[in-house]
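J.: I need the structure of the sequence given here:
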Amino acid sequence: MKLSLPMIALAGVALLSACNKNDEPEVVGGPADPMADQLANAAPVELPPSVKATKQYRCKDNSLYFVDFMTDDKTANFRTKKGGEPTQLKAAEAGQAFTAEGGYEVSGQGDEVQIAVPGKKAQSCHV
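T.: Sure, this is the predicted structure:
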């Protein structure tokens, strides 16, 4: 009994030492990516702007408008009713008026702005 336990341990060590004795390298990463060169040379991806501020404006004619100003300072989403379909307004440069085809325009980004919608002249609106 005393002799068999060391013999079993010795046999186990001998079996484990025989593992992985080949000289070939082990491939871990898998096959090469066929698009690696295209991805490396691709233009950087620009994420769309996120909402910087959402404001609700009451105008002189008592109309209510909703504007989401974006982080790029060149884009705004304009709604004529809460939860309504947005009209995307764009500015040529940061700080200029946001406009869209059809006569939409928002001048400013603060608590006091000028808003024009199709069929109405621009009017002063505030938060």
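
J.: only C-alpha atoms from now on, for both contacts and neighbour counts.
T.: Noted.

J.: distance of the most centrally placed residue in the chain relative to residue 72?
T.: In the chain, the centroid-proximal residue (Cα atoms, centre = their mean) is residue 47; its distance is 4.9 Å. Between residue 47 and residue 72 the computed distance is 10 Å (Cα to Cα, to the nearest Å).

J.: show me the strands in this structure, by range?
T.: Ranges of strands in the chain, per DSSP state E, are 51-59, 64-70, 75-79, 87-90, 98-100, 104-107, 112-116, 123-126.

J.: want to put them side by side, so please do this one too:
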Amino acid sequence: MQKAPLTLAAASLAALLSLAACNTEPETVNAGPADPDAANLAEAPPVTLPPALSASRTYRCKDNSLAYVDFFADGTSADIRAEKTGPATRLTAPAKGEPFVAEGYKLTGDGTSVTLERPGKASQSCKA
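T.: Down below sits the predicted model:
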């Protein structure tokens, strides 16, 4: 019965001695060659992110048509679509609170009730 503690102590001592023989200097890992575009990236102008989406609303207009409008957080841009998954037209406003405009489009307001003018159609009120 006394051989088991002696064997256990010898195994522990052997493991400790093998760990003591390890190299204790830090190891340096190189990721590979330097980035060839590093200089160009350092000189590049900062990237400006697009504005965040602040509201996405579906409006029913007086002529019973639908308008899908996405308003952006900058307060000076909105996207309008005639179909839910259709192509969007970007409308911009010169300043916050002014109508959003694009070629043939004019959107006044950004709440639950807006006035919308589309190419070939008269100005009409629309409600969310």
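
J.: now tabulate the strands of the first structure in JSON lines and tack on mean neighbour count.
T.: Shown next, in JSON lines, are the strands of the first structure (neighbours: other Cα atoms under 10 Å):
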{"stretch": "strand 51-59", "mean neighbour count": "16"}
{"stretch": "strand 64-70", "mean neighbour count": "20"}
{"stretch": "strand 75-79", "mean neighbour count": "22"}
{"stretch": "strand 87-90", "mean neighbour count": "18"}
{"stretch": "strand 98-100", "mean neighbour count": "22"}
{"stretch": "strand 104-107", "mean neighbour count": "21"}
{"stretch": "strand 112-116", "mean neighbour count": "18"}
{"stretch": "strand 123-126", "mean neighbour count": "17"}
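
J.: of these, which is nearest residue 16 of the first structure?
T.: Nearest to residue 16 of the first structure, of all those, is strand 51-59, at 60.8 Å by Cα to Cα.

J.: quick check: angle from the closest one to strand 112-116?
T.: 70 degrees (axes from the mean of the first three to the mean of the last three Cα atoms, to 10 degrees).

J.: what residue of the second structure takes the place of the residue nearest to the centre of the first structure?
T.: Superposed on the second structure with TM-score structural alignment, residue 47 of the first structure falls opposite residue 49.

J.: check contacts around the residue nearest to the centre of the first structure.
T.: Not one residue lies near residue 47 of the first structure by Cα atoms under 8 Å, 6 or more residues apart in numbering.

J.: grab the nearest non-local neighbour of the aligned partner of residue 66 of the second structure in the first structure.
T.: Aligned by TM-score structural alignment, residue 66 of the second structure pairs with residue 64 of the first structure. Nearest non-adjacent residue to residue 64 of the first structure, counting by Cα to Cα, 6 or more residues apart in numbering: residue 58, 4.8 Å away.

J.: returning to that earlier point: can you tell me how far the match of residue 66 of the second structure is from residue 81 of the first structure?
T.: Distance from residue 64 of the first structure to residue 81 of the first structure, counting by Cα to Cα: 7 Å.

J.: do the same with residue 121 of the first structure
T.: From residue 121 of the first structure to residue 81 of the first structure the distance is 19 Å (Cα to Cα).
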